[in-house]
Structure formats: structure tokens, C-alpha cells
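J.: predicted model and sequence follow; I will ask about them next.
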Amino acid sequence: MNRIVPSLWFGDNNCEEAVNYYVTVFPNSQVHFMQYYPKEELSEHFVGMVGKVITAEFSLDGQKFIGLDGGPVFKFSEAISFTIECKDQDEIDYYWARLSHVPAAEQCGWVKDRFGLSWQIVPENIGRLQQTDAQIQVLMGMKKIIIAELEAAG
């Protein structure tokens, strides 16, 4: 059970698409439920939202999340991101290929996906791989982290 559950407000009304995509990317993931906005005549607050997600509960690799379609008022920013600690280069490559969608946003393991959410795709031993000035310099020049290059700089 997760006591702290991140809630994701999808501003482009693509919550359902995003949730269904994310559960294909991460192991041990599932959609628990999706509830949709009711008919517009029930409330002035629902105008234009019929068929959109009012609440989605899902888990990604065992971490529970809540998502919703909220309209364009709020957007994701790099101020919040999710870190994926990877066991090896193959795992880094796997997540990078599936989540990186905005090349201009890539830096030091950070990517932005097609839904605007930022992720940090790093080796689980990133602390050990940035102990020297040389390693930090190499890391600062990377987009996708290449473990072998950081080890060589050590």
C-alpha cells in the first residue's frame, strides 16, 4: 500500500491514452479503474468533458497513481519528475526508447515523454558513478546516460 500517491493532471485531455501507454512500458503495472465525466446536463462543470477521465487509478511497477483529464489550465513541468533507477545499460536503453519524446528536453538522464511528463532515467548506482570531477563533467555532457563512459571517467 502506498501512503503517498502522486496525482497527475493531464492538461491535454489524454489521461486515458497516457495511462494505457504507461502500463505497457512498466512491468508489474495495471489500470485499476477509470471513471468518466457524466453527461453535461448534470452540471455546468462538465461542459466539454463528457467521455474524458474524471479519475483513473493505476499502478506502475507497483507504485499507485491517480490521473485525470483536467483541461488545459495546468501543464506538467520539469519541476516534478519521476526517477527510474535502472539495473544496467539495457534497462536504461529500454526506458529511454519508450519515454523520450522531446529531444530538446534531454539532459543528464532527463527525458520528457509525449504527454509532457518528465522522467529521470538513471543507473541505480548513479551516486558511485559521479564521485570524481571527471565523471561529473562527462555526465553533464550526456543526454542518455552511458554507464561505460562514466565508469571510464572514474
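T.: Cool, the structure landed.

J.: could you use CA atoms for every contact and neighbour count after this?
T.: OK.

J.: quick one: the helices in the protein?
T.: 15-25, 89-99, 133-140, 147-153 (DSSP state H).

J.: list the buried residues of the third one.
T.: Which is helix 133-140. Counting neighbours by 16 or more other C-alpha atoms under 10 Å, one finds that the buried residues in helix 133-140 are Gln135, Ile136, Val138, Leu139.

J.: can you list these in JSON lines and add distance to Thr83?
T.: Formatted as JSON lines, those follow (distance: C-alpha to C-alpha, whole Å):
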{"residue": "Gln135", "distance to Thr83": "20"}
{"residue": "Ile136", "distance to Thr83": "19"}
{"residue": "Val138", "distance to Thr83": "20"}
{"residue": "Leu139", "distance to Thr83": "16"}
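
J.: let me see the contact set for the residue nearest to Glu151 when sequence neighbours are not counted.
T.: Using C-alpha to C-alpha, 6 or more residues apart in numbering and skipping the chain neighbours, the partner closest in space to Glu151 is Leu129 (6.4 Å). By C-alpha atoms under 8 Å, 6 or more residues apart in numbering, Leu129 lies in contact with Gln135, Ile147, Leu150, Glu151, Gly154.

J.: put this beside the first:
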Amino acid sequence: MKVTQHLWFEKDMEAAIGFYATLIPGSSVHWVTPVMADTPSGPAGSVKIASFTLGDQRYMAIEAGPLDPFNHSFSIMVECETQGDLDRLWDALREGGSVEQCGWLKDRWGLSWQIAPTRLGELMSDPDPDKVRRVTAAMLKMVKLDIAPLEAAAAG
């Protein structure tokens, strides 16, 4: 069995997935094609579908006009090894979008992302509950996550 996430774009699907593929190493757009039959969303050729990979995750996408907008019930989480990688990805995705607490943002297409340092998961799974509380308290004060203050909170 294969599991693939599927995204529905109202418009600009090719621009969105092409942009995403440039941001995350190991990503690529495999194919984009118009649907050559009439669909409930429009006449032949007005609907496009695509296959792409972000890092090691497979995705399909469709551009078929308005249906349900993206919301927080689905997000793409990217764990970054360095603050530089986190900053680069955050800055690119937030352009034209909006930022939120705790490393969340919405890109210009309305898709929710969580941009987090890999180190956060390590700190949050520490066996010391006091350390975890301090790290959590520090994270909850942040919009874009920052590794150095999280490490300082862990150290006490």
C-alpha cells in the first residue's frame, strides 16, 4: 500500500507546488496534466492534476476551482536541523501569507505549515518533566521558533 497526501487548490497549483519543490531539498514535481474529460468542476482541460514529492513525502494535487479552503486541520510540518534552514524556509513561506504562534504559518495559497527545529522534538521528549515544561513555556511565547532560546530554557 502507498499513502499519498492530496491537496486541492482553487488556482495557481503549478506555481505553488513548483515553489514548494524549490524550498525543500530532495523535492520535485513529477508531472502536471490537464484532465481531458468534463468533470463536476469544469469542462475538459480546465482541471489539472499533479504528482510531486516534498522531501521524502509523496503528494498529489488538483486545481479545480473553489471547494473547501485549506485550514488548520491539515498542515505540512518540516523539521529543520539548523536555525539557518528554519529561517530560510520560514521567510520564503510567510511571504504573502500570515504567521501564527508556535512555528505555524499560512502561505500565500492558504496552506498551513509548521516549521520546527528537529531539536524541539528532542527537547520535548526529555525524561525530565521540568525541562519539558520550561521548553514548552519558551516555545509558547514564540512565533517563529528559535533554537537558542529553546536550548537556554532546557538548560534552566
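T.: Nice, I can see it. None of these values were measured; they are calculated from a predicted model.

J.: picking that back up, map the residue nearest to Glu151 of structure 1 onto structure 2.
T.: Aligning on TM-score structural alignment places Leu129 of structure 1 opposite Leu123 in structure 2.

J.: separation between its match and Arg58 of structure 2?
T.: 28 Å (C-alpha to C-alpha, to the nearest Å).

J.: what residue of structure 1 matches up with Pro66 of structure 2?
T.: Pro66 of structure 2 maps onto Pro72 in structure 1, by TM-score structural alignment.

J.: that match reaches Asp12, doesn't it?
T.: Yes. With contact defined as C-alpha atoms under 8 Å, Pro72 of structure 1 reaches Asp12; the gap is 5.7 Å.

J.: more neighbours: which of the two?
T.: Asp12 (15 against 11; other C-alpha atoms under 10 Å).

J.: just to check, that one is in contact with Val73?
T.: No. Counting by C-alpha under 8 Å, Asp12 of structure 1 stays clear of Val73, with 9.2 Å between them.

J.: what do we get in structure 2 for Val23 of structure 1?
T.: Per TM-score structural alignment, Val23 of structure 1 is aligned with Ala21.

J.: residues contacting that match?
T.: By C-alpha under 8 Å, 6+ apart, the residues touching Ala21 of structure 2 are Ser27, Ser28, Val29, Phe52, Thr53, Leu54.

J.: and the equivalent of Lys106 of structure 2 over in structure 1, how far is that from Leu99 of structure 1?
T.: Residue pairing (TM-score structural alignment): Lys106 of structure 2 is matched to Lys112 of structure 1. To Leu99 of structure 1, Lys112 of structure 1 is 7 Å away according to C-alpha to C-alpha.

J.: next, show the common contact partners of the two.
T.: Trp119.

J.: with adjacent residues omitted, what lies nearest to the match of Lys106 of structure 2?
T.: Once flanking residues are discounted, Lys112 of structure 1 sits nearest to Ser118: 4.3 Å by C-alpha to C-alpha, 6+ apart.

J.: could you do Gly154 of structure 1 as well?
T.: With sequence-adjacent residues excluded and distances taken as C-alpha to C-alpha, 6+ apart, Gly154 of structure 1 is closest to Gln135, at 5.8 Å.

J.: and the one you found, how far is that from Gly70 of structure 1?
T.: 42 Å.

J.: okay, strands next: where are they in structure 1?
T.: Using DSSP state E, the strands of structure 1 run over 7-10, 30-36, 53-60, 63-69, 81-86, 110-112, 118-123.

J.: using CSV, please lay out those strands together with distance to Asp93 of structure 1.
T.: Output for the strands of structure 1, formatted as CSV (distance: least, C-alpha to C-alpha, whole Å):
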stretch, distance to Asp93 of structure 1
strand 7-10, 25
strand 30-36, 23
strand 53-60, 18
strand 63-69, 22
strand 81-86, 9
strand 110-112, 12
strand 118-123, 9
